[in-house]
Structures are given as C-alpha cells and as structure tokens.
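Q: Need the 3D shape of this:
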Amino acid sequence: MYGARIFPSIEQIVNRSIVRAFRTQVTPLPKPQSDFSHKTVIVTGASSGVGKAAAQQFARLGAAKVILACRSTEKGEAAKRDIESAEAAAGVVEVWPLELGSYESIKAFCSRADKLDRLDVFVANAGLMSAQCEYYEGYERQTFVHVIAPILMVLLLLPVMRRTSEQTQSLPHHVIVSSNGHMYTKFLPGKEKSIFAAVQGDRDMRLRYYDTKLMEVFAVRELAARVKASKKPLVVVNMVDPGFCQSDLMREKGWELPIRIMMGVADKILARSPDSGARTYTMAAEAGEQSHGMYLEDCSFSTPSPMVDTEEGRELQKRVWDELMEILNDTAPGAVGNL
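A: Below you'll find the model as predicted:
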C-alpha cells in the first residue's frame, strides 16, 4: 500500500506537464551534428515514435550498424525500410527480436549482442503507459519494462561495451530514457517492506507510470555510481528526457475519455515531433564522461526531481537498488557480477 503523495491525481500531473511543455517546447532543439562513423548502436522500442527517429538519426550520422530491438519484427522491418530509404543507408539497419517482458528474451538478445565486434551505444527507449494492471515475470508491466529490464540489459551489455572501449579507445554510452513525469510523483512504500511490492497490484494504476519512472531514476543513478567506481575502462551511463513528443505511449486501453481528450489536444498543439525528441538521445550518446550519471533534457544538462537528492530520496535509491539486485541475482546472477 502506498504512503503519502505530493500530487494525488493524474489530471494534476498532466496539467503540470502541459504547462512545462508550453515553456520549453516552443524553442527548437539543435539538429545533431555528431559523427557516429564505424559505431554500432542498439535502440529498443525502435519500430515507431522517438525510438525509430533516434535510429534514423544514428544512421544519418554515419553509424556502421543500427540495431532495431523490437517486439514485432514485422513492424521493425517496416521501420528498417523507411530508415534505409530516407537515409540511403542500405545494409546499415538490422532488426533483432526483443520481448522486454521476458527474462529469456532479454538474456538471449544480450548474448547475441555480446558477440558483436563492437557496441558503442545502447539506448533503452522502450516504454508503456497503462491504466490496466498486467504482469511480466510476476511484476506489474511498467515496473518490469521501466526498471527491471533496462538495468538488466545494461548489466548484460557491460562486457561488450568495455571491450569496445579497450579496443577502440572510445567511450561507449548507455542512454536510459526517463521522463519528467517522475518529478510529479512521490511514492512511499507505506506498510510494505518492499518498494517493488508497493508497486504491485492495481492500486493507483493511473500514477504507476510516474512511480516507475522515479524508481528508474533511482536505479540509474545508483548504477552510474557503481559503474564509475568499478572496473575500467569507463562506460558512460546517463538519462535523457525527450520531452512531450508525438507518440503512441498511451496506446493502452483503460484511460478515461477526459484524459484521452486532454492528451490528444496537447499532442496536436504542443508535442514535439519524434525527430525533435530524439535529438537529446543522440546528444547524450556522445556527451562524454562529464555526462556520466547525469540527467539531460532539451539537448542540455539538467537535474532530476529535487526529492532525489534529499535524505529520503537517497534512502529510497538505496532500497530500490538493493531490492533490484536481489531480483536480478535470482534470475541472472552473472549480470550482477559484471559490475
């Protein structure tokens, strides 16, 4: 059961998001100019939306291989054709199946990636926003996709990215896609001993996306601290917020009509194009060591929710990490050993 909240309704969160979007999204973001020649990039959730746009930008910027990690290979192949046609990038894009709701699929995907000659960029873009409670591997879907899956993939991909750094004298990047929605919620586990137990069940499902995005911020910050303090060479881990973008994030059933109308109007008036939202991804993918553990938005360095750096936030961060490592030790013990 949840404890106290700062904002009890999704309407307040949406309204605040729209106000923030009005302030920030009217300013055009710079087009990416970086050179990704010879580099290999993986983007999850790349069959549509911002993920597809990011993959297209990496291809446009000269990447040697862009891997679209997709649940639907049919949609992935369609995205591949679009990207290769638009960027005259024949032979650059590959489609690999990935079911982010399955430990076995994640492990198989990362095992395949470990055999790559090099891996320079991993963008954990996939996400969902659901008002219905369903489960992956015994955990509510948003908790699994936003917290468990991306951290597991980062850990499993660390060896190939460290080898890449050693062999090419480059600085590989893990780019974890966050959301400013994490700033508008504050959950406490209440009587639950486990934070992950507190986000099970169908209580407060309308806020679950925001809760899990806050948990993700905690997990990525702790991960970055541990990666930097552990084995060399350094692999950069950072977070990005693409802003309010045109997407199918709210494709799931269960959202009330007023929320759908509100978001539909905001999407038409304020939402960035997927290409504009993806520009912060490509910026973060070459931002350098100074971006390690940082939060980026609007193609610049920013800060996450102020509560993250409070005593309460630091305590929650440690608890999220410790519980997450227990979960992963049970399902993929070798992954935790990669730190």
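Q: Could you use CA atoms for every contact and neighbour count after this?
A: Noted.
Q: so Val43 sits in a strand?
A: Yes - assignment of Val43 by DSSP: H, G, I helix; E, B strand; the rest coil places it within a strand.
Q: Let me know whether it touches Ile67 as I believe.
A: Yes - in this structure Val43 lies within contact range of Ile67 using C-alpha atoms under 8 Å: 6.4 Å.
Q: I have a second one here; can you model it like the first so I can compare?
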Amino acid sequence: MTFGDFVSEQRANLPIHVTPEACGGKTYIVTGSNTGLGLEAAKHLVRCKAKKVIIAVRNLEAGEAVKAEIENVTKIRGVAEVWHVDLADFQSVKDFAKKATESLDRIDGLIENASIALDRISIAEGYETTITINVLSTFLMAVLLLPKLSDTAKQFGTTSHLSIVVSAAGFAFKEPFDKVKDDFLRKMNSPTNANMGSRYPVSKLIQIFAGRHFAKLVPIERTGVAVNFVNPGLCKTGLSRHGRFLNRLPIVGMGLVLGRTPEMGSRTLLHGAVAGKESHGCYLSVCEIREHQLPSWVSDEEGQKQGKIIWDEIANVLEKIEPGCLSKIL
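A: Now for the predicted structure:
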C-alpha cells in the first residue's frame, strides 16, 4: 500500500454494519472496552438492541464508569455488564471463560480488542508482558470460548464471530520471522534481544500468522464460527499511554493528523463481529475483506509454514496452561 492509499483509507467515512436486525437478542463480549475502540463498539452494540454486552476489563471501577456512560448515552439499561479479566494473569482468563461458558446462555460474538504497547521490558506469567497479553492470553480466551461460540451458532442457526484486533503496522517487521526458532516466544524475554520499540507491532504480526493457521484448524463449516482479523487503522486512542513521552510523541503526532476517532475506528471491529462466512480466516480493514493487502511473505506457502510453526508453539503453551483445551475444538 502506498502512503497515498493509506491517507485515503484513513480519511474514509466507514460504514456502520451493525443493526438491530443483525444484533438484536444476541450476546457479545468486548475485551478492553473501558476506553477507545472497545468502548465505542460496546456503545453501538447496546444501541443495536443486543441482549447482553459484556464489558471485559481489568479495572472494575473504570468498567463501571463506562457502563454508566453507555447507559446515559443510549438510554438503555440492563444490557451492559462489567466483568473482570486480567490478560496478564492466565488464571484470570480461565476464570472469565468458565464464567462466560457457564452463566451466559449464548455468545454470538467475541471481540478481542484488549492489547498493550510497552517500551520497557517486563515479565508476566514467564513471558514478556506484551506477548503474554497480546498473544498468549488472547489465544487462550479464543480457544476456551470457541466451544460456546460454536454451540450458539448451532443452537440458533446463526454464525458466531471471533474477531481478533490486529494491526497493519506489523507488516513493517518481517525480519524477526525470517527464521523462527524453537521457543522463540520465551526468547523474546531477553533484555539484550528485545527491541521494545517494535514489540507491539511484532505481537500483532504474531496474531496474524498464528491466527490464520488457527482458523484453518477450526473450519466454519464445522464450528459455525467466523474467525477473522480486524485492522482498525491508525486511531486516536490511548494505546501508547504506557510508553515514555519521547517514544509516544511520533505516534501521538501522527494520530492527531491522520488518526480516526475512536468511534470511527470501532466500526471496523463491528464489521468483524457481523461479517459474512466468507470472512473466516481473513484479514479485514476499512470494513472490508482485504486479503490482497497482506504481504506475500505472510500469505504465500512459506508464510503459511511460518504460521504453523508459530501457532504450534503457542498451542504448546496453551496446553500447559489448560491441559486438554485444544482437544475440545480440534
């Protein structure tokens, strides 16, 4: 994509795909929905007559404030619920998934929006925190909730959706994936090898590589679940708030000039949550399937091999966190 194409897409007035007809009576989970894109997506879902919208957040106080805001704006009460989940804690993710599976009568859409961008290394659950949150916990939640999503699709004769929010920024970082080695996720813990300036986009690229292989393992014809990967574009959000000021400055500056509003960016998430069956395994951007925008080194045969290697390593970690979780979906 040229810079001109990027600017044109950033300035596009994106459509709103969610409607009361599409969302009425359905249940959605939106992670990281106490701010930014997740908050705006939750508002739209409540406004479109969803039966239940789970605001999945680490900070319950912030979540309750968001719930009050949503109810005040939409004038609809009793739909938004605040649930705790900390993606830096695998047990918290497991507890959340167990609660959702057992207490919700249906899950029609899981929007995995929560991510973190750090510029200093830290460790959570034995892995660099960005990898723990953006990669391992994101896929752990996907694997644990896929059976409920599938049951919902089969019970109600619908298509459920599992949307992971990725980023085109990852396509600028091919080099770390030229030769993926065993245990590469844990090797990213090393302070001497960790380039934290690129860690966030690299984590998003890992999501795309691994997620596309994961989607092949859970075909929509068998599960009834459309698994897709949504690029929201450059948005004016607080994603870089954990970074140091000088590191944040270029991102904030670019966002001020070309960034979408959180509401406009949220429309891409909503598209992923209602997209057709043909979106399964696909890269979505500007509220369209945009497979042609994937670099060839991601989509070609070699890229698919890399995706399998990356997914297999993630899968090994997931099996250690929750033994037997993959056998329930594969």
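Q: Got a TM-score for the two of them?
A: Remark: TM-score between the superposed chains equals 0.92 [TM-score structural alignment, normalised by the length of the second structure]; 321 aligned residues with a C-alpha RMSD of 1.9 Å.
Q: Mind listing the shared neighbours of Val43 and Ile67 of the first structure?
A: Ala55 (C-alpha atoms under 8 Å, 6 or more residues apart in numbering).
Q: Spell out which helix or strand contains the residue opposite Asp330 of the first structure in the second structure once aligned, please.
A: Counting by TM-score structural alignment, Asp330 of the first structure lines up with Lys320 in the second structure. Taking DSSP states H and E as the criterion, Lys320 of the second structure maps to helix 301-321.
Q: got the buried residues for that helix?
A: 303-304, 306-315, 317-318, 321 (16 or more other C-alpha atoms under 10 Å).
Q: Next: stretch 91-110 of the first structure.
A: For stretch 91-110 of the first structure, the buried set under the neighbour-count rule, 16+ other C-alpha under 10 Å, comprises 92-93, 95-101, 103, 106-107, 109-110.
Q: wait, what's in contact with the alignment partner in the first structure of Lys43 of the second structure?
A: In the first structure, Lys43 of the second structure lines up with Gln56, judged by TM-score structural alignment. Contacts of Gln56 of the first structure were listed using C-alpha under 8 Å, 6+ apart, and they are Ile83, Glu87.
Q: In a helix, Gln56 of the first structure, correct?
A: Yes - using three-state DSSP, the assignment for Gln56 of the first structure is a helix.
Q: and which of the buried residues of stretch 91-110 of the first structure is nearest to Lys191 of the first structure?
A: Lys191 of the first structure lies nearest to Gly101 out of these, by C-alpha to C-alpha, at 27.9 Å.
Q: Ser122 of the second structure contacts Ile131, correct?
A: No - counting by C-alpha under 8 Å, Ile131 is not a contact partner of Ser122 of the second structure; they are 10.3 Å apart.
Q: How many residues are close by Asp298 of the first structure?
A: When neighbours are defined as other C-alpha atoms under 10 Å, Asp298 of the first structure has 23 of them.
Q: how close does the residue in the second structure that it lines up against sit to Leu14 of the second structure?
A: Aligned counterpart of Asp298 of the first structure in the second structure: Val286 (TM-score structural alignment). Distance of Val286 of the second structure to Leu14 of the second structure, computed by C-alpha to C-alpha, to the nearest Å: 7 Å.
Q: which neighbours do these two share?
A: Common neighbours of Val286 of the second structure and Leu14, using C-alpha under 8 Å, 6+ apart, are Thr268.
Q: gap between the match of Asp298 of the first structure and Lys187 of the second structure?
A: From Val286 of the second structure to Lys187 of the second structure the distance is 35 Å (C-alpha to C-alpha).
Q: in the second structure, which spans are helices?
A: Using DSSP state H, the helices of the second structure run over 3-10, 20-23, 36-47, 60-74, 90-103, 129-131, 138-156, 184-187, 196-217, 220-223, 245-258, 262-274, 296-299, 301-321.
Q: would a markdown table of the ones you listed with distance to Ile164 of the second structure be doable?
A: Compiled in a markdown table, those are given as follows (distance: least, C-alpha to C-alpha, whole Å):
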| stretch | distance to Ile164 of the second structure |
| --- | --- |
| helix 3-10 | 20 |
| helix 20-23 | 19 |
| helix 36-47 | 12 |
| helix 60-74 | 21 |
| helix 90-103 | 16 |
| helix 129-131 | 15 |
| helix 138-156 | 8 |
| helix 184-187 | 19 |
| helix 196-217 | 8 |
| helix 220-223 | 16 |
| helix 245-258 | 22 |
| helix 262-274 | 9 |
| helix 296-299 | 17 |
| helix 301-321 | 15 |
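Q: out of those, which comes closest to Gly109 of the second structure?
A: Among the helices of the second structure, helix 262-274 sits nearest to Gly109 of the second structure (C-alpha to C-alpha), with 6.0 Å.
Q: Identify the residue of the first structure aligned to Asp108 of the second structure.
A: Counting by TM-score structural alignment, Asp108 of the second structure lines up with Asp120 in the first structure.
Q: What sits closest to its match if chain neighbours are left out?
A: Once flanking residues are discounted, Asp120 of the first structure sits nearest to Pro172: 4.4 Å by C-alpha to C-alpha, 6 or more residues apart in numbering.
Q: what residue of the second structure takes the place of that neighbour?
A: With TM-score structural alignment as the criterion, Pro172 of the first structure lines up with Ser160 in the second structure.
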